[in-house]
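S.K.: coordinates only, sequence not included:
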């Protein structure tokens, strides 16, 4: 029997000593079944000869209350001459009487142990493969979920991890990502994915040697599975072009990845630490004219593209713009050149209207202020005379009057505004009064400030 146990140890990885301990437990269990008594039995197996010895252990007592675990002093001295009270003695048991039951029990225990060990080793093997790309074969369908044969085990591809546009048939081979491995009742429970962004990264590592060797690094992957994917890459070697390395000669490297993803479009983006440059590249294939960082703290940017590129930059149902925003982490507003010009004209008109309301500021002065970048009342109210005197036709006195007028206008607006959250019951009367004042101002308008020089 010992050579057989050694063979099991080599093939299954179960130690011989562990199997011997299990057989000893099987002998104890078999004797209890054979005798039908709850006794205290001890079994020992010689690791060299496989000889089995069993002993009943009983305690020496003055008066026996349970003969299964106790023995009186007279009976104990027949087995051991020097037996004393409260001493445990070992009574040999003939194992041949229940050897058949013991053999069957030992066989069942060993088979069970082998299965448990194999399941545990499989679990440990696949747990190290979480996040790894593997190949498999579609085995069967269960409630729209795919059961994939991975060789040593089976994995499940649930509906939520499938790509909506993909269709597979039984026996078809596919590459798949091991997402999570858990312990199950009948072996490891392996969760697979075809929609996770990491799948795309692993495919690039498999197809592009520079990515596998870390010369080119995949920084970020965002995708709408089955439709479009954007991959940001950067080079750790100045002599290697990251995008070119991933595309390959005439697309020889990226083409197998697209085929494996069943035609999903892939945009390769050169990563940059310059937000404007990175945002412009992320909107590929659209060409960007200008990137205006409106708020770096809030990560908000305004993008300008030509009129014919607007639909391409936004993409179908906003897909391209949405993926670019997820890739860069910025809020992106996309406008065409025409839209930008119209918006600029509206802002200029609003600024001119606001400036023209200032006391003593005429059309020429308004035009000079707007061209000089002083179209905002808030900005003017905080300016210094020296800031405005650099403008053509604006002297120091004129500058002081303009600044004072801007401050007064903002002050009047603040005083006239009702407290937040409260309605002014005299809104109608106030509006009428404002109209009267306006008409009066027009009639008694003071002499306007004219540009000097």
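M.R.: On my side now, so go ahead. Everything numeric here is computed off the predicted structure, so don't read it as measured data.

S.K.: please count neighbours and contacts with C-alpha atoms only from this point.
M.R.: Noted.

S.K.: max-length helix in this structure?
M.R.: helix 99-127 (DSSP state H).

S.K.: top strand in this structure by residue count?
M.R.: In terms of residue count, the longest strand belonging to the chain (DSSP state E) is strand 173-184.

S.K.: flag every buried residue along the longest helix of the chain.
M.R.: 99, 101-102, 105-106, 109-110, 113-114, 118-119, 121-123, 126-127 (16 or more other CA atoms under 10 Å).

S.K.: touching the longest strand of the chain from outside, list them.
M.R.: For strand 173-184, contacts defined as CA atoms under 8 Å, 6 or more residues apart in numbering pick out 123, 126-127, 129-138, 188-194, 196, 198-199, 260.

S.K.: among those, which ones are in helices?
M.R.: Short answer: the contacts of strand 173-184 in helices (DSSP H) are 123, 126-127, 198-199, 260.

S.K.: what sits against residue 146?
M.R.: 138-140, 156-158.

S.K.: included below, for side-by-side comparison, is a second structure:
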């Protein structure tokens, strides 16, 4: 092999951000596949070890040492093994990567006649990947059952054109698989995180966003009403989910995810980053309105003021990123009555009565002039309050006792407490 092989491997590792050992094992497998194609015997289990820095490699026939078997079993096993089209490839996790995998359940491995009759001899002894102890001791007198038998094979001077092509194909395939796996694991571990992306193109109702090592998909159901997607435009998004498909990892991002609001506030509010202020709950109807409940974990800290910022600078930065989505910031309380009353802000509540704690049902009384404000346009305010608090809320007008019931499971955007 070329002494420049190590330089090539290092280059691949840097370009594809793949661990060096993964590339080396890929090259070893490619060389083993090339050797098997042109030089190996059908009864061999080919394994290659590569010294990347020198480019030298060694080829071995690897077998697991078993107890001795009868001559009939051995003869039949050799006959079946020679019917295989090519030698085996050694895999540490498998005895024989290419052989047909038989189901040994219910098979008596001690009944030689039945094994031969049913053609399941290879379940007991496979000469491609196994060797009997008596044969192994002819080469290594101290070897024991369960050890690996390792016989070094001659390395040909030239693999030939077809062998080189085989090696190239395996290298390309395995590096692509390794790269896909790394990308998948990287973004799978980042589900729920906020990322910044650049609009690459629009394909029908789907927007393709460049978020770094991969182009993410922003489907229609994850888009905010009023968003404009211009080529080259930058957006903040949440990684909603990551899936592995036949074409590689698929990253789905969202502009409607409830966590986008809390992540944007964490970006703008240092107190959230330090932990002195905490977002306890978020309720959102994307593109229209959100409510967040915040609490201070230290005395003399105003959690609402921290999120609003001087002259509203912090909350306005979030609103601008969400293209005008209204945001209500309320103070969280462990007292359910106080929390429910605050959640209905900007409406002023006369009283809150807990009707059933197990079913989380509460009755809220408001004056006539506050009723429309408490309910909100299309019921949005009370609906978001129910989602924020996870309580079913009955709105009662103090003068007439007319009841309007809203629960946290009414139609709307999927929202829930982000911490308890």
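M.R.: Okay, I see it. All figures in this text were calculated on a predicted structure; none of them were measured in a lab.

S.K.: what does the superposition give as a TM-score?
M.R.: The TM-score (TM-score structural alignment, normalised by the length of the second structure) is 0.67; 321 aligned residues with a CA RMSD of 3.6 Å.

S.K.: tell me which residue lies farthest from the centre of the first structure.
M.R.: residue 74 (76.0 Å; CA atoms, centre = their mean).

S.K.: please, which helix or strand holds that one?
M.R.: Assigned by DSSP states H and E, residue 74 of the first structure belongs to helix 73-79.

S.K.: that helix: how far from the chain's middle?
M.R.: 74 Å (CA atoms, centre = their mean, to the nearest Å).

S.K.: Provide the aligned range in the second structure for that helix.
M.R.: Aligned by TM-score structural alignment, helix 73-79 of the first structure falls on no residue of the second structure.

S.K.: wait, isn't residue 405 of the second structure in contact with residue 395?
M.R.: Yes. Under the criterion of CA atoms under 8 Å, residue 405 of the second structure makes contact with residue 395 at 6.2 Å.

S.K.: more neighbours: those two, which one.
M.R.: residue 395 (23 against 16; other CA atoms under 10 Å).

S.K.: disregarding flanking residues, what is the spatial nearest neighbour of the counterpart of the more buried one in the first structure?
M.R.: Aligning on TM-score structural alignment places residue 395 of the second structure opposite residue 334 in the first structure. Here the nearest residue to residue 334 of the first structure in space, its sequence neighbours aside, is residue 303; by CA to CA, 6 or more residues apart in numbering that works out to 4.7 Å.

S.K.: which position in the second structure aligns with that neighbour?
M.R.: Residue 303 of the first structure maps onto residue 364 in the second structure, by TM-score structural alignment.

S.K.: next: residue 316 of the first structure.
M.R.: Checking TM-score structural alignment: residue 316 of the first structure goes with residue 377.

S.K.: neighbours of its match, how many?
M.R.: By other CA under 10 Å, neighbour count at residue 377 of the second structure equals 10.

S.K.: which parts of stretch 231-250 of the first structure are buried?
M.R.: Applying 16+ other CA under 10 Å to stretch 231-250 of the first structure flags 231-235, 241-243, 245-247 as buried.

S.K.: need those residues in JSON lines (columns: secondary structure and distance to residue 402 of the first structure).
M.R.: What follows is those, written out as JSON lines (DSSP: H, G, I helix; E, B strand; the rest coil; distance: CA to CA, whole Å):
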{"residue": "231", "secondary structure": "strand", "distance to residue 402 of the first structure": "53"}
{"residue": "232", "secondary structure": "strand", "distance to residue 402 of the first structure": "51"}
{"residue": "233", "secondary structure": "strand", "distance to residue 402 of the first structure": "53"}
{"residue": "234", "secondary structure": "strand", "distance to residue 402 of the first structure": "52"}
{"residue": "235", "secondary structure": "strand", "distance to residue 402 of the first structure": "55"}
{"residue": "241", "secondary structure": "coil", "distance to residue 402 of the first structure": "56"}
{"residue": "242", "secondary structure": "helix", "distance to residue 402 of the first structure": "55"}
{"residue": "243", "secondary structure": "helix", "distance to residue 402 of the first structure": "55"}
{"residue": "245", "secondary structure": "helix", "distance to residue 402 of the first structure": "60"}
{"residue": "246", "secondary structure": "helix", "distance to residue 402 of the first structure": "60"}
{"residue": "247", "secondary structure": "helix", "distance to residue 402 of the first structure": "60"}
